[in-house]
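*Asks:* Return a 3D structure for these sequence lines:
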Amino acid sequence: MVDLGNYTETGNILGRTQPAISLQIRRLEDLVGAKLLHHKGKILEMTPQGHALIGYAREILRLNDRAVANFQQAQFMGTLRVGLPTDYAIAYFQRIIADFAKVNPDVTLDVRCDWSRSILNNLHVDELDLAIAITDMMPAPYVSLYWSERPFWVCGRDYQYSLDKPVQIIAHPKGCFYRKRMIDALDTEGREWRICFESPGITALQNAVLDGMGVTALTKKTLMPGMRVLSPREGFPPLANLHVGLFYKHVKVSDAALKLIEQIAEGVSAFRKPTFARS
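*Replies:* Model (predicted):
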């Protein structure tokens, strides 16, 4: 109900009336001995106790989904809409999805690559079935598991800079989490900066770095030969962590999505230790 935002839509999805949903919430509150939800005008919000409980609830749901995926013997078919972020290590997840497609030829895949913000918006309005995306805060709506990565300042191997001049930043357009972290870090230090190169594509940013046009922020998965990492000793302050998550709506997920979710979760554990969605 927290993900859907209201009693009516929750009742429609679960086939229950609004009074029945309200009764279940009151019973849950009696069980845990705390108020879990409250209304702020027409907006339904969680109390601090609700935030604490929902993390455990999401972990239970994910374990249930994992069990179903492991024991599901039915033939997987239908269309599966997947969102991947162009502002993260997209190639790694593309390989997982490609392997899934080879083993499940009856599943029609619709893979959309875009900025994390756009991907999550599409998931929220049911234009995607599952997504991998970056967000500023965790836990977040519909997240099943998540992990954090610290971006690094990087430049070309032979790039020369001066601490007396504004930092030349290579970045995605406004709204990018990497861009915000670079600007926030420099503003905190009182350093001047300017955006010297802007592109929505990660490849263009990587090439601009290699061409010596300026500096940018990347994660380990997107570093390339010919780049070097800049340290605080060189005048580039540490950047705040990025939070990456696997998102889907438990109440609407298909059998095919469950299977792919399980494979993505296994792939994530191979290169990052994920955090389950516990507040």
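*Asks:* alpha carbons only for contacts and neighbour counts from here, please
*Replies:* OK.
*Asks:* What about this protein, which residue is the most distant from its middle?
*Replies:* Centroid-distance maximum for the chain: residue 164 at 36.7 Å, with C-alpha atoms, centre = their mean.
*Asks:* A strand includes that one, no?
*Replies:* No - remark: residue 164 does not belong to a strand; assigned using DSSP: H, G, I helix; E, B strand; the rest coil, it is coil.
*Asks:* this one next, for a side-by-side:
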Amino acid sequence: MIEDIAVGSLPRALQRFAECHPNVALELTVTESTVLSEKLSQGQLDVAIGDPALIRGEPILTWRLPLRWVAARGFVLPEEGPLPLVTFDGVCTWRHKMIEALKGGGRPWRTVLTSASLSSIQSMIEAGLGIAVLLDLNIRANTMRVLGTEEGLPPAPVIELGLFAADHQGLSSRPVSALWAFLSEELQAQALATGRAA
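*Replies:* Presented below is the predicted three-dimensional model:
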């Protein structure tokens, strides 16, 4: 799965799986969607959660989740000049959507930092280096604040996640089917909590 999901609500799903299947060892791969797609097509993964635009095949389930503009609690947006952006590195449709939103709102921007690591992005936001878009479950409420139209920002983009299986026969395996069900429930709960279930 992608890192943004792995560090969010999914540990609960994995805990439930471990309780129901104590004799099954899980191997979790946390990487970007393009790598997940390759591993899934090569049969190295049973289940994958990532960006449907970057994973080959049809997702079994999809969710739409809103991103939020976030900054450090004490960060002051510049009134003039470009917005300082903290963005994800690599192949990232979120970054493209973030930049398109800013262009649509006529807001100039410049990238001050890129990283492939979510924790690094969070740390840079907390350090006050710039603003970024994050999922609700990755916003650290004690050190970050959500920005909106009152700060002159356009609406933040919405992203889509998909749940993929290596093949439909793989879902007939009892442990894989149980893991798929737990992961689905947690992702759907997250989508419903933000009002964006697909």
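*Asks:* still on that earlier bit, how about the residue farthest from the centre of the first structure, what's its partner in the second structure?
*Replies:* The alignment partner of residue 164 of the first structure in the second structure, by TM-score structural alignment, is residue 80.
*Asks:* With adjacent residues omitted, what lies nearest to residue 162 of the second structure?
*Replies:* Spatial nearest neighbour of residue 162 of the second structure, excluding adjacent residues (C-alpha to C-alpha, 6 or more residues apart in numbering): residue 62 at 4.3 Å.
*Asks:* Going along the chain, name the helices of the second structure.
*Replies:* 3-6, 10-20, 33-41, 93-104, 118-126, 174-193 (DSSP state H).
*Asks:* who wins for proximity to residue 144 of the second structure among these?
*Replies:* Shortest distance between residue 144 of the second structure and the helices of the second structure, using C-alpha to C-alpha, is found for helix 118-126: 6.5 Å.
*Asks:* post-alignment, the closest one versus the first structure, mean distance?
*Replies:* Mean deviation of helix 118-126 of the second structure relative to the first structure after superposition (mean C-alpha distance after the TM-score superposition for the first structure): 0.9 Å.
*Asks:* ok, residues contacting that helix?
*Replies:* 3-4, 70-73, 86-88, 114-115, 130-132, 139, 143-144 (C-alpha atoms under 8 Å, 6 or more residues apart in numbering).
*Asks:* Which part of the first structure matches it?
*Replies:* Going by TM-score structural alignment: helix 118-126 of the second structure matches residues 202-210.
*Asks:* Pull out the buried positions in that stretch.
*Replies:* Neighbour-count burial for stretch 202-210 of the first structure, counted by 16 or more other C-alpha atoms under 10 Å, picks out 202, 204-206, 208-210.
*Asks:* and what of stretch 214-232 of the first structure?
*Replies:* In stretch 214-232 of the first structure, counting by 16+ other C-alpha under 10 Å, buried: 214-219, 222-223, 227-230.
*Asks:* The most centrally placed residue in the second structure and residue 94 of the second structure, how far apart?
*Replies:* For the second structure, residue 4 is the residue whose C-alpha lies nearest the centre (C-alpha atoms, centre = their mean; 3.9 Å). Remark: distance between residue 4 of the second structure and residue 94 of the second structure (C-alpha to C-alpha, to the nearest Å) = 11 Å.
*Asks:* ok so, going back, so which of the helices of the second structure gets nearest residue 167 of the second structure?
*Replies:* So among the helices of the second structure, helix 33-41 is nearest, using C-alpha to C-alpha, at 9.2 Å.
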